[in-house]
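>>> Requesting a structural model of the entry that follows:
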Amino acid sequence: MNTDVILTLQDVSKSIGDKEILKNLSLGIHAFEKIGIVGVNGCGKTTLLRLIASEIEPTFGTVTCRKDLKISYLPQDPVFDPQIVVLDHIMPDLSMEQATEESYIYKSILSRLGIHEFDKPLGILSGGQRRKVDLARALVNDPDLLILDEPTNHLDMDTIEWLQDYLIKLKKTVLFVTHDRYFLDAISNRIWEIERGSLHVSIGNYSDYIKGKLLREVDAQRKETRRQAQLSKELQWLGRGARARTSKPKHHVEKVKELISKSYLISNAELDISFQTDRLGKTILELRKLSKSYGSNLLFKDIDHHFQPRERIGIIGPNGCGKTTLLRIITGEEKPDAGSVKAGINTHFAYYKQDEESFDPNLSVYDYIAQYAEVIKTKDGTRLSASEMLQRFLFDGRMQQQKLGALSGGERKRLYLLKSLMFGANFIILDEPTNDLDIRTLEILEDYLDAFDGCLLVVSHDRFFLDRCIDYLFVFEGTSIRKIAGNYSDYLLWKRFNEEEEEESRKAAPSRDTRPKSGIKG
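Have a look, this model is predicted:
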């Protein structure tokens, strides 16, 4: 298999305004590598993808690619013409004859992604449907280098699993950013980690990267312990005074300066989630015979559920089945056609929406939070100012003065997460919380939800997040909901078992003889 270098970055740096995002990157991409990029929100993941895709130019350095290299790029938020129809959007500029001959290829990939109405304008599609169309556009071009920025955002689980299998088998080079840890682990054979503008390359998949990072941290701790011991020894020597010796050799003083300045530990600020919450009452939340339609489209009917203390429920189903609509009905943002919602007197909701409220781009980070609360109580009763709470959410003093319009998509999501949770609700509702958040923030959110004493209701396509955080599933099936005890992996086992049972029953069923009976016994 050819493993030639197909694209090279040489001393590449990129600044946005006065902020240097990427610093002196030099590396190559080889044919057939499948590279996952990780790093905290705002570290430059999307910027690096755009540099490689030639969407933007580096501030310094060069990006050089093989002369005949064909690149396909799926941005996180593609710009589209709302009037153009689906098929025209994904087809390249072809002659009428070529377009007629090759249209079946494009229709085939769209159908596999669940898009069957090829003449629909993009403007009337849902976010999930548009994502599928844009994904199809990237895949059908048969690129040598496929670049994907958060490809699983807005996709349903069946589509994610199909895409995962497709990319595993694809004999091309793939460069991608994703928060989906199962997806990342299954596809990647290289991990690029961006940290403080620099890039660290790890051979292997995401699990290998995590193991290697832990080993590096253990090694750094060992070196730091040795440094501290040396420093203590040198300081004791210098502290003996002139009576112990006639002079203090210069090299001892220099050694102390070196040891003080050289720490092997990387000081990573950690996001800290901690809010004071009230106890839930006897009645938490009751859903009674809920039904909802839009016109002639029935989403669901007769949904019943009485929530129990500390219940953690995940909601899954295909795009457009009514998951977000159900959340909006529960929070009172929408009315059901039939049925009722009864929340307990002590039940207080925090609702993190998939499409966060509109931000005023000219508002500062600090002013955005301070307009809701200038003082916030933590779980241990500590009263924090808005500025102190922002510090805990990794917005330092400088970032607090930044305008919202200057933040990355992930940084805005982290800020919106703070705004959603900071009032100390005891019933958390999350609609696709993993979209655009970096993996480390997700891990800390998962830790917070582990210790959370209230109820959790979450819509998510992130299989790892569901496995970690929930113990019960609502599965949309047609217009009804099936309730499954367990997490997402438990559901897959249940689903596989039932499919195998049905297959065995089908094989065991006697074939019906449809020939007319002759009435002759023999």
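>>> only C-alpha atoms for contact and neighbour calcs from this point on.
Will do.
>>> So which residues of the stretch 151-300 of the chain form helices?
Along the stretch 151-300 of the chain, counting by DSSP state H, counting those that start in this stretch, helices occupy 157-169, 181-187, 206-238, 250-261.
>>> Can I get those helices in CSV including distance to Gly42 and mean neighbour count?
Shown next, in CSV, are the helices of the stretch 151-300 of the chain (distance: least, CA to CA, whole Å; neighbours: other CA atoms under 10 Å):
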stretch, distance to Gly42, mean neighbour count
helix 157-169, 25, 16
helix 181-187, 19, 19
helix 206-238, 20, 15
helix 250-261, 28, 12
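>>> can you list those helices in a markdown table and add distance to Ser489?
Compiled in a markdown table, the helices of the stretch 151-300 of the chain are given as follows (distance: least, CA to CA, whole Å):
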| stretch | distance to Ser489 |
| --- | --- |
| helix 157-169 | 12 |
| helix 181-187 | 12 |
| helix 206-238 | 18 |
| helix 250-261 | 48 |
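>>> Second input sequence below; structure requested for side-by-side comparison:
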Amino acid sequence: MATITLQHLNFNYDGQAPLFDDVALHLDTSWHLGLVGRNGRGKTTLMRLLQQQLDYTGQIHVPVALTYFPQPLPDPSQLTLYALQAANDFEQWQLVREMTLMGLDPDLLWRPYQALSGGEQTKVRLALLFTNTEAFALIDEPTNHLDHASRQAVAAYLKQKSGFIVISHDRDFLDAICDHTLALERQKISLYQGNYSVYAQAKAQQDAQEQAEDQKLRKDIERLKHTAAQKNQWSQSRERDKYGDRHVKGSGAINNTGFIGARAARVMQKRKNLEHRMDRELAAKEALLQNVETVAPLVINTVCDHHPVYVHADQFQLSYADQPLFAPVSFDVTPGDRVALVGPNGIGKSSLLQALHQRFTGSSQGILSHPALKFSWLAQQTRLSGAISDFAAAHHLDYQALLNNLKKLGLARTSFTTPIEHLSMGQQKKVALAAALVTPANLCVWDEPLNFLDLDNQDQLAKSILSSKPTLLFVEHDQAFIDRVATKVITLTPAK
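Predicted structure coming up:
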């Protein structure tokens, strides 16, 4: 197979620190390569560089045609087939072939693309990606919006393909499909033969070794400082002995000054040697822990309310074009509940949240009610723009509290002045999430909060929820996250 080659690659966005500094890589196009790293480390940027969409210095040689997911669609209001044909050149039978391999109903092609669920949109665009069987695929976050069954179906589908690079923050998904892993860490890029678990194990061992070495160096440096201070104190006292008593009759100081001075000089030299050794130890310590990731707990601005029930649903049902999305459902959300709304892709989970927000455009039956509450909304897809300071002012958010959570989420200070639309999708999601966290709220209503978040941030968010205990109604497809934070699960089932 062909090899993608990068030599002396350098790239940075204007006003920001370099993302890539003299990078050299050789990537075989037969690999199923997982591209991993914290948000903002340059994963999507690397894919854009491979596609020659950004200016850089160095050399990038790509000997094959490339296809990219997610493809931009000029008119998502069209029927799915026509919307996809406007984005790429293919025959209908080629798309149907890929949809069938993925277990996807070809009838979706005759529904408006924008009427499909997020998971259905993801799958048809993945099918579009592989209509060109000769191209090498670059796949950016394919598991967003996919339920567990769909992730398994997509994983089985991708395992059949010849080669690709995939960005994902779902470790189980990466383990299922990848045979190589490229990790963009804080100060280096590492290539591993194996899936995500192979990388994670090697990274954990390296971090543990560096932390142990760091502790040892800390102790050595403290010991050397103490010894150096003692020797400095002794040499200074000898200097006083040498000159301080020379006029005292019978002291003998004058006769002993040569011996005292020579000994003090030896001690002084030992102290200088200790200082040089400390400098070497400190330099060695600075080289450690550069790639160890640390996260701090987030602040969730929860506000108590006197109402005993925040959301009441009684035989509630939504319909779109006279087709019920799910069977009638009844539930209550009371203060302190963390309610997960689950069900397969396309069943109407996001639509129910939209109905709560009075943004659903279809029809409804039954009762869905709530008292006058302060809500924290987090949409499934974020489209933010402008400066972060302007965004905070427009939404009446505490700017410093917003920046504080953004720092804890790992957004670099240099990104605070970057227009939001120029940030990576993961960084944009962090802005939306930080805004939801600092919004004073009785009830948090979050639609797929883990989308685009790296694994460290996912764990950070779960720990913060468990600590702050907000009242929460949320949609999420990550079962481990649901098991960890939900106090109640509401399952939507297909309408009869």
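>>> List the TM-score for the superposed pair.
TM-score for the superposed chains, counting by TM-score structural alignment, normalised by the length of structure 2: 0.80, backed by 454 aligned residues with a CA RMSD of 3.2 Å.
>>> circling back: which of the helices of the stretch 151-300 of structure 1 sits closest to Ser54 of structure 1?
The minimum distance between Ser54 of structure 1 and the helices of the stretch 151-300 of structure 1 falls on helix 157-169, with 22.5 Å, by CA to CA.
>>> Can you tell me what sits against the closest one?
Residues from elsewhere that reach helix 157-169 of structure 1 (CA atoms under 8 Å, 6 or more residues apart in numbering): 113, 152, 174, 183, 186-187, 316-318, 461.
>>> tell me how far that helix is from the chain's mean position?
Going by CA atoms, centre = their mean, to the nearest Å, the spacing between the C-alpha centre of helix 157-169 of structure 1 and its chain's C-alpha centre is 16 Å.
>>> Kindly report the same for stretch 218-228 of structure 2.
From the chain centre to the centre of stretch 218-228 of structure 2 is a distance of 39 Å (CA atoms, centre = their mean).
>>> Which residue numbers in structure 1 does it align to?
Under TM-score structural alignment, stretch 218-228 of structure 2 corresponds to residues 228-238 of structure 1.
>>> ok, and what's touching that stretch?
Counting by CA under 8 Å, 6+ apart, 248, 252-253, 255-256, 259-260 sit against stretch 228-238 of structure 1.
>>> which one of those residues is nearest Ala373 of structure 1?
For the contacts of stretch 228-238 of structure 1, the nearest to Ala373 of structure 1 is Ile260 (41.1 Å; CA to CA).
>>> Just give me the match in structure 2 for that closest one.
Aligned counterpart of Ile260 of structure 1 in structure 2: Leu282 (TM-score structural alignment).
>>> Kindly report the same for Lys353 of structure 1.
Using TM-score structural alignment, the equivalent of Lys353 of structure 1 in structure 2 is Ala379.
>>> how about the corresponding residue of structure 2 for Val459 of structure 1, what does it touch?
Here Val459 of structure 1 is matched to Val475 in structure 2, going by TM-score structural alignment. Contacts here follow CA under 8 Å, 6+ apart; on that basis Val475 of structure 2 touches 340-342, 349-350, 446-449.
>>> picking that back up, buried subset of the contacts of helix 157-169 of structure 1?
For those, a neighbour count by 16 or more other CA atoms under 10 Å gives the buried set as 113, 152, 174, 183, 187, 316-318, 461.
>>> For stretch 180-199 of structure 1, measure first residue to last.
One end of stretch 180-199 of structure 1 sits 20 Å from the other (CA to CA, to the nearest Å).
>>> quick revisit: Ile109 of structure 1: which of the helices of the stretch 151-300 of structure 1 is closest?
Ile109 of structure 1 lies closest to helix 157-169 among the helices of the stretch 151-300 of structure 1, at 11.2 Å (CA to CA).
>>> could you say which helix or strand contains the nearest residue to Ser26 of structure 1 once chain neighbours are set aside?
Residue nearest to Ser26 of structure 1 in three dimensions, not counting chain neighbours: Gln10, with 4.5 Å by CA to CA, 6 or more residues apart in numbering. Using DSSP states H and E, Gln10 of structure 1 sits within strand 5-16.
>>> in that strand, what's buried?
Buried, per 16+ other CA under 10 Å, within strand 5-16 of structure 1: 6-9, 11-14.
>>> Between helix 157-169 and the helix or strand where Thr100 of structure 1 lies, find me the angle.
Using DSSP H and E, Thr100 of structure 1 sits in helix 96-112. Angle, helix 96-112 of structure 1 to helix 157-169, by axes from the mean of the first three to the mean of the last three CA atoms, to 10 degrees: 120 degrees.
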